[in-house]
Each structure stands twice: as C-alpha cells, then as structure tokens.
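Chemist: Any chance you can model this:
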Amino acid sequence: MKKALLISILGTALALTACSDPKEANKDNFAKAIQTYLDTQHAVCLNFRQTGIALSFPKDSPYAAEDKYVLEADMASYEDRSLAFLRQHGLVSRSDEIIEGRRGPFRAAIYTVTDKGRPYLSGDKLCSGKIVLESIDDFTEPADTGMGMKASHVNFTKSYKDIADWAIEANPRISTGEKISDAHDLVLTNDGWKSYNMVIKNQF
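Modeler: This is a model prediction of the structure:
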C-alpha cells in the first residue's frame, strides 16, 4: 500500500514538473512568450519626430526633452502627415520662437506633446491600443538556427483593445475585438522560450 502510494506521489510530481517546464515546446509556454512580446507593441503608432531633420541639443537643454521636437522654421513646411494629424487632433502643439543655436539665434518651430497626447508618448511616437493573444494555432518543431539556438515558428491569433478614437481614425483598418492571424519566431533560452526579436535586441 505504501509502495503504491509512493509511486503515485512520484508520478504526480513528475507530471507536474513536466507540465511546468518553461523549456518545453507547448502552447502554454508559447502563449506566455508571445504575450510578453505583444505587451511591448502597440496597435497603432504615429511618428512624432521626423528623423533626419530634427535639431539636436545638449541633454540639459529644455529643447532636448522627450516630449519636444525642434526644427528650423523653414523646414517645418515639410511637416509630414503623421505630425500634421497629431496637431489636428490636439495631441501635439506648435510654437515658433527665436532660440540660440550653435551659429547664433534662429527661428525655430517647436513641437510639444500636449497633456492630451502625453499618455500616448512612446519614444519618438504616439501610440495607442493593446495587443492581446487569442490563441496559439500551431508551431513548427523546434530546430537549430545555426546560431547556437533552437527556434520555433509560431502561428497565432491576436486582437486589439483599448484603442483611442484618434488612433482608429489614423488607421481605419484596425478595430477593437477583430481577430487577426499573425506569426512570430521564438527561441529557446536558459530561461525558457522568448521572442527572437527581444533576444536579439537585448544582445545589441
């Protein structure tokens, strides 16, 4: 009786260990890894800064703040669609000022993220909407990548939620609750399955 009970306990423990092994290739582990990656993404993003023409300032300058973007006023005539859209919806404001530059004073166009837009500020963009994993549909058997890692290509279904009205207007193809097919590559690390994109990003 005691021997049978011991075998039963050991069998249960082994089963629980197998089920909770983060290195196993299964839908539960892949779902956690995919959702962790999706949590770093947004449904809709619009550029706040136009790369290549923005002026740079010392870190202690008020014009170097994360919520500001400064151009020479003459260049502001090339305002792109994203920035124009953000201004139109009150997410970004513009003021023209004379400021001191390396070659003396000049007229500048200063764009500032407004109180309305600040909750959406994410780096150089204004973003809205969360991405939710609905299901893991299928995945390839883990295989060596040739870079010392095992990888699996995962097909899944996702949906969007909490998208602001301005973001839906900016991208009418996106709607809350709509289910969309997508795919992502996962790699096996010493801590379990992770997004390939996140692993590579952390290495550089």
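
Chemist: okay, CA-based contacts and neighbour counts for the rest of this
Modeler: OK.

Chemist: what sits against the residue positioned nearest the centre of the chain?
Modeler: When the chain is reduced to its mean C-alpha position, the nearest residue by CA atoms, centre = their mean turns out to be residue 41, at 2.3 Å. Neighbouring residues of residue 41 by CA atoms under 8 Å, 6 or more residues apart in numbering: 130-131.

Chemist: Same question for the one 4 residues further on.
Modeler: With contacts defined as CA under 8 Å, 6+ apart, the neighbours of residue 45 are 125-128, 167.

Chemist: Which of those sits closest to residue 202?
Modeler: residue 125 (20.9 Å; CA to CA).

Chemist: count of neighbours near that closest one?
Modeler: Close neighbours of residue 125, defined as other CA atoms under 10 Å, add up to 18.

Chemist: from what I can see it touches residue 48, true?
Modeler: Yes. Between residue 125 and residue 48 there is a contact under CA atoms under 8 Å: 4.8 Å.

Chemist: Of all the residues in stretch 89-101, which ones are buried?
Modeler: Taking 16 or more other CA atoms under 10 Å as the basis for neighbour counts, the residues of stretch 89-101 that come out buried are 91-94.

Chemist: compare with the first, here's sequence two:
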Amino acid sequence: MLKMKLMSSLKITRASAIVLLGVSLAACHGKSDPSPENFVKAVQKHLDTVDAVCVDSGPLPFDLPHYNGYVGYQEGQADALVRVGLLSKEPTSVNQNGRAIPGFHYSATDEGKKASRPNNRMCDGKTQIQSITWSSSVPDNAPVGTTVQVKYVAKLVERPHWDDEATLRKTHVEVLSTNDGTYNAENFLELTSDGWAVKQAWGTP
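Modeler: Okay, here's the model as predicted:
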C-alpha cells in the first residue's frame, strides 16, 4: 500500500514538473510568437510613445505677403491653423523684392506652443489599436531580426480639440483622416530578443 502511494506521488510530481516546464517555456518563448496578440502589443507600445495627430506649421513665427483679392496656398495653410486656434494672425508689412507690401505676421498661440514639436510640426492626441487586419507571412520560431508587415485598425481615444478635419484637410493633407474616430494604418515589426517591436512606421502616425 505504501509502495502504491509512493508511485502515485511520484507520477503526480513528474506530471507537475512537465506542466511547470511547459508554462516556463511558454513564458520564455510566447512573446516571440508571430501572433496577432503579440503584434497588437508591439503596435500599441509604439502608439503610446507618439502623438496621434500632427499638422505641419512651418518655422515659427513667419510673415507672408497678402495680395489683394488673392489668397496663396501658403496663406491658406496658415489661415487654417488660425481658424483652429494654433496660430495668431496680425497685419504687417513684408519686404519683397526690395519694397514693402501688405502682409500678415503669424505666430503660435498658447495652444500652438503646447502642440509644437520638432521639425516644425504641431501634434497631440492618443490612439488605441483595435485589431490586426492583415500581416505578411512569418515562420514559427523565426530568428531575431525577422520583420513582418502588419495592417491594423486604430481609434483616436484622445483627439485634440483643434483637430477639425473639415477645416484642416483642405490645405493640410498630412492631417490624419478618420471615420468616426477610426483609421487604417500599417507598420513594420521586427523580432527582437525581447519580442516584437515597431521597426518602421507607414501612414499615420
């Protein structure tokens, strides 16, 4: 009877060890699997570090000439940023070809200063990935350095209050275009020693 109990206990111990080993292996290698769950985590980690919506502002402040009865493309771009509260606009004189002509002086508002980023951009907002819609093929047990292209649907969860698409996209084609707050985008992911990570972004952001 004692022998049977010992054998039974030994079987349970071995079974437990196998289960624990399986869990351990899954914990070690699961994050490297080419799965939608891991791709979602990689994309979201990237999205958490970038602004959702950006618009080109040009170097600030700046002056533009104004030709009576004609609004140039640059002036139209600047005026769109004035309408959404990112820039202010004041009359001034602009020197052009050695003579002073009427124009406008544009500078960042307090809202514009908060949104100012490097490379003459104004940005804000946050995004939440909704789902992976497509991914290029990648083998199981892929080596570190493997890349995969993924396409996904994301949603603006924090839209800047100045992001008026109807006003901005007429002159700022770089502004994110959404449908009920959602949009399509894509990224390249690379397998690192710590799992999948965004390598190169395509589209916005």
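
Chemist: Output the buried residues of stretch 89-101 of the first structure as TSV; include the columns secondary structure and distance to residue 4 of the first structure.
Modeler: As requested, the buried residues of stretch 89-101 of the first structure are arranged in TSV below (DSSP: H, G, I helix; E, B strand; the rest coil; distance: CA to CA, whole Å):
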residue	secondary structure	distance to residue 4 of the first structure
91	coil	68
92	strand	71
93	strand	74
94	strand	77
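
Chemist: picking that back up, keep only the contacts of residue 45 of the first structure that are still in contact in the second structure, please.
Modeler: Using both residues aligned by TM-score structural alignment, their matches' CA atoms under 8 Å, the second structure keeps these contacts from those: 125-128.

Chemist: From these, pick the one nearest residue 35 of the first structure.
Modeler: Set against residue 35 of the first structure, the nearest of these by CA to CA is residue 128 (16.9 Å).

Chemist: ok, the equivalent of residue 88 of the second structure over in the first structure to residue 54 of the first structure distance?
Modeler: Taking TM-score structural alignment, the alignment pairs residue 88 of the second structure with residue 93 from the first structure. Counting by CA to CA, to the nearest Å, the gap between residue 93 of the first structure and residue 54 of the first structure amounts to 16 Å.

Chemist: State which strand of the first structure is the longest.
Modeler: When the first structure is scanned for its longest strand (criterion: DSSP state E), the result is strand 150-161.

Chemist: Excluding its own residues, what touches it? List them.
Modeler: When contacts are taken as CA under 8 Å, 6+ apart, the neighbours of strand 150-161 of the first structure outside the stretch itself are 30, 43, 129-145, 174-188.

Chemist: same deal with stretch 192-200 of the first structure?
Modeler: By CA under 8 Å, 6+ apart, the list of residues contacting stretch 192-200 of the first structure from outside reads 22-24, 29-30, 33-34, 37, 184-188.

Chemist: can we see that at 7 Å?
Modeler: Judged by CA atoms under 7 Å, 6 or more residues apart in numbering, the contacts made with stretch 192-200 of the first structure from elsewhere in the structure are 22-23, 29-30, 33-34, 37, 185-188.
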